[in-house]
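[1] Generate a structure from the sequence data that follows.
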Amino acid sequence: MYVVIEGVDTAGKSTQLDILKKNHKKAVFTKEPGGTEIGLKLRAMALNGEATSKTAEMFLFLADRAEHIEQVIKPNEGKMVVSDRSVISGISYAKELPLEVVTSLNLIATQNTLPSHVILLELSKEELTKRLSGKTNDSIESRGIDYLLDIQDRMKKTVEMLNLNHIYIDASLSIEEISQKIEGFING
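    Predicted coordinates for the structure are as follows:
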């Protein structure tokens, strides 16, 4: 089982991942970008805004994704793997190229290895505004609320385009309600 938790920043992925770690002690937990040694370097470069070109930024994330599939996902195929972000984010954040082109590049990077379970935590414009106002934003979050809402919409389109097994959850629900919905989806 290859489970991914998706959502724009501040949607509550980290909180839900911490709960999953307590409930699934034998699972392998990872993240994109940064789930491998080279991935940590690529993640730092991308989130610090070192790539001035959006295309270069996308290729940093593609390189991370290819390493992640090879070093983490494939070696653990017989186990439950839970990832903070995945190919869905990779496709959704690469807005400068047509969706079909970005999807093709990501399918090459992942060797067509796709998640078996996708959990997307959704935020309303009001909730996203409230959550972002209370934190220091990285180079991606600094692009603004409309940008992040567009990314969230692209995540949904990507999930549907790839025909992935998924659940959309209102991220403004209580932590416990969200956790119960996630467990129900994973165990269902």
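[2] Please make it C-alpha for all contacts and neighbour counts, starting now.
    Will do.
[3] Give me the neighbour count for Ile73.
    Using other Cα atoms under 10 Å, Ile73 has 24 neighbouring residues.
[4] Contacts only, for the residue nearest in space to the middle of the chain.
    Nearest to the geometric centre of the chain sits Arg85, at 2.0 Å (Cα atoms, centre = their mean). Taking Cα atoms under 8 Å, 6 or more residues apart in numbering, we find Arg85 in contact with Val4, Ile5, Glu6, Gly7, Lys31, Glu32, Pro33.
[5] Check the secondary structure at the first one for me.
    Right, the one you point to is Val4. Three-state call for Val4 (DSSP: H, G, I helix; E, B strand; the rest coil): strand.
[6] what do you get for the last one?
    Pro33 falls in the coil class when you classify it by three-state DSSP.
[7] please give me the structure for this one as well, since I'd like to look at both together:
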Amino acid sequence: MTDSEPAPPSTGPFPVEGTDAGSPVTTSPGLFVCFEGGDGAGKSTQVRLLADALTARGHEVVVTRQPGGTELGARIRDLVLHGDHVAPRAEALLFAADKAHHVDELIRPALRAGRVVVTDRYTDSSIAYQGAGRDLGAGEIRALQHWAVGGLLPDLTIVLDVPASVGRARRGAEHDRLESEADAFHEAVRRGFLALAAQDAGRYLVVDATSPVRDLHEQVLARVDAALAARPAPTRAEAP
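    Got it, this is the predicted structure:
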């Protein structure tokens, strides 16, 4: 994963949690992969396919989502997506609180232990949905999200790009508060994701989410394989 400003490293080499302090340990950097995209893009399917493929190859994979990846996050998810009206700025702050807790409680510890973390949504969703969709300003929401997660960015962000009309057709009749927004909102969100990807192309993979599921998976897996191959090799460290 990538911290966008100098800070203590959040990946390896770190001892794998659960080892004895007095014995040799294997250390390895983790890998942080995020799936982004509009509602109905097929993120959950691609998250599952990637996690299954990596697990079959022997990787230790942590699958999570935002909001809702922790007990606190699940409460925030229910409040924001299924509760009564939430003012736009309050919505942005609640999502930021979810991310701050999620990173500290789950994501950083997993990465320090050398695991592959695969998340369904991360900071870009807030920048796209609240910054672009709610028109709160991408720069303001980016700064809020950056602060909330302590600058932690994914090693790879995969954007599943889908037109708003296609996403609506896929979602069916039951919608949460954000899904029920008009197509104009979702097109603004889509443009927000694409703008983020264009600003940092080396860290993003944008795929056409109207393509067949297996074709998408192969594109994603090839890019993740490249990211895994670029990691430093695990090392054996003797305790002093």
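[8] Would you pull the TM-score for this pair?
    Scored against TM-score structural alignment, normalised by the length of the first structure, the superposed chains reach a TM-score of 0.93; 187 aligned residues with a Cα RMSD of 1.6 Å.
[9] circling back: looking at the second structure, name the residue matched to the residue nearest to the centre of the first structure.
    By TM-score structural alignment, Arg85 of the first structure lines up with Arg121 in the second structure.
[10] Check Leu40 of the first structure too.
    Superposed on the second structure with TM-score structural alignment, Leu40 of the first structure falls opposite Ala74.
[11] you'd agree that match is up against Pro67?
    Yes: at 6.6 Å, Ala74 of the second structure counts as touching Pro67 under the criterion of Cα atoms under 8 Å.
[12] Quick check: closest non-adjacent residue to the match of Leu40 of the first structure.
    Excluding the flanking residues, the one nearest Ala74 of the second structure by Cα to Cα, 6 or more residues apart in numbering is Gly68, at 3.8 Å.
[13] I figured the one you found was touching Arg77, is that so?
    Yes: if you go by Cα under 8 Å, Gly68 of the second structure and Arg77 touch, sitting 5.6 Å apart.
[14] Give me the nearest residue to Ser179 of the first structure, chain neighbours excluded.
    Spatial nearest neighbour of Ser179 of the first structure, chain neighbours left out: Gln16 (6.4 Å); criterion: Cα to Cα, 6+ apart.
[15] can you give me the helices in the first structure?
    Along the first structure, counting by DSSP state H, helices occupy 13-23, 37-47, 54-68, 87-93, 99-110, 125-133, 145-161, 175-187.
[16] deepest of those helices, which one?
    helix 87-93 (a mean of 25; mean count of other Cα atoms under 10 Å).
[17] returning to that earlier point: of all the helices of the first structure, which one is nearest Ser116 of the first structure?
    Among these, the nearest to Ser116 of the first structure by Cα to Cα is helix 175-187 (9.7 Å).
[18] Okay, the residue in the first structure that Gly38 of the second structure lines up against and Asn137 of the first structure: tell me how far apart.
    Aligning on TM-score structural alignment places Gly38 of the second structure opposite Val8 in the first structure. According to Cα to Cα, to the nearest Å, Val8 of the first structure and Asn137 of the first structure sit 12 Å apart.
[19] Is there a neighbour count for the alignment partner in the first structure of Arg108 of the second structure? I'd like the number.
    Arg108 of the second structure maps onto Lys74 in the first structure, with residues paired by TM-score structural alignment. Using other Cα under 10 Å, Lys74 of the first structure has 13 neighbouring residues.
[20] so how far does stretch 157-170 of the first structure reach from one end to the other?
    Its first and final residues considered, stretch 157-170 of the first structure spans 17 Å by Cα to Cα.
[21] Run through who's touching it.
    88, 91-92, 115-123, 178, 181, 185.
[22] go with 6 Å
    With contact meaning Cα atoms under 6 Å, 6 or more residues apart in numbering, stretch 157-170 of the first structure is reached by His117, Val118, Ile119, Leu120, Leu121, Glu122.
[23] TSV for the residues you listed, including distance to Leu60 of the first structure and neighbour count?
    As requested, the contacts of stretch 157-170 of the first structure are exported to TSV (distance: Cα to Cα, whole Å; neighbours: other Cα atoms under 10 Å):
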residue	distance to Leu60 of the first structure	neighbour count
His117	25	18
Val118	23	26
Ile119	24	22
Leu120	23	26
Leu121	25	24
Glu122	26	23
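[24] and which of those residues is nearest to Lys25 of the first structure?
    Nearest to Lys25 of the first structure among the contacts of stretch 157-170 of the first structure, counting by Cα to Cα, is His117 at 18.1 Å.
[25] aligned partner of that closest one in the second structure?
    Checking TM-score structural alignment: His117 of the first structure goes with Leu156.
[26] so its match makes contact with Phe35?
    No: using Cα atoms under 6 Å, Leu156 of the second structure is not in contact with Phe35, being 8.6 Å away.
[27] which pair in the contacts of Arg85 of the first structure spans the largest distance?
    Gly7 and Pro33, at 13.9 Å, using Cα to Cα across these.
[28] and the two? which has more neighbours close in?
    Pro33 (30 against 25).
[29] quick revisit: could you count how many residues lie near the residue nearest to Ala74 of the second structure?
    Gly68 of the second structure is flanked by 19 other residues according to other Cα under 10 Å.
[30] separation between it and Val207 of the second structure?
    25 Å.
[31] again with His102 of the second structure
    Distance, His102 of the second structure to Val207 of the second structure, by Cα to Cα: 27 Å.
[32] so who does the closest residue to Leu152 of the second structure other than its chain neighbours touch?
    Nearest residue to Leu152 of the second structure, sequence neighbours excluded (Cα to Cα, 6+ apart): Asp3, at 4.6 Å. Counting by Cα under 6 Å, 6+ apart, Asp3 of the second structure touches Gly151, Leu152, Leu153.
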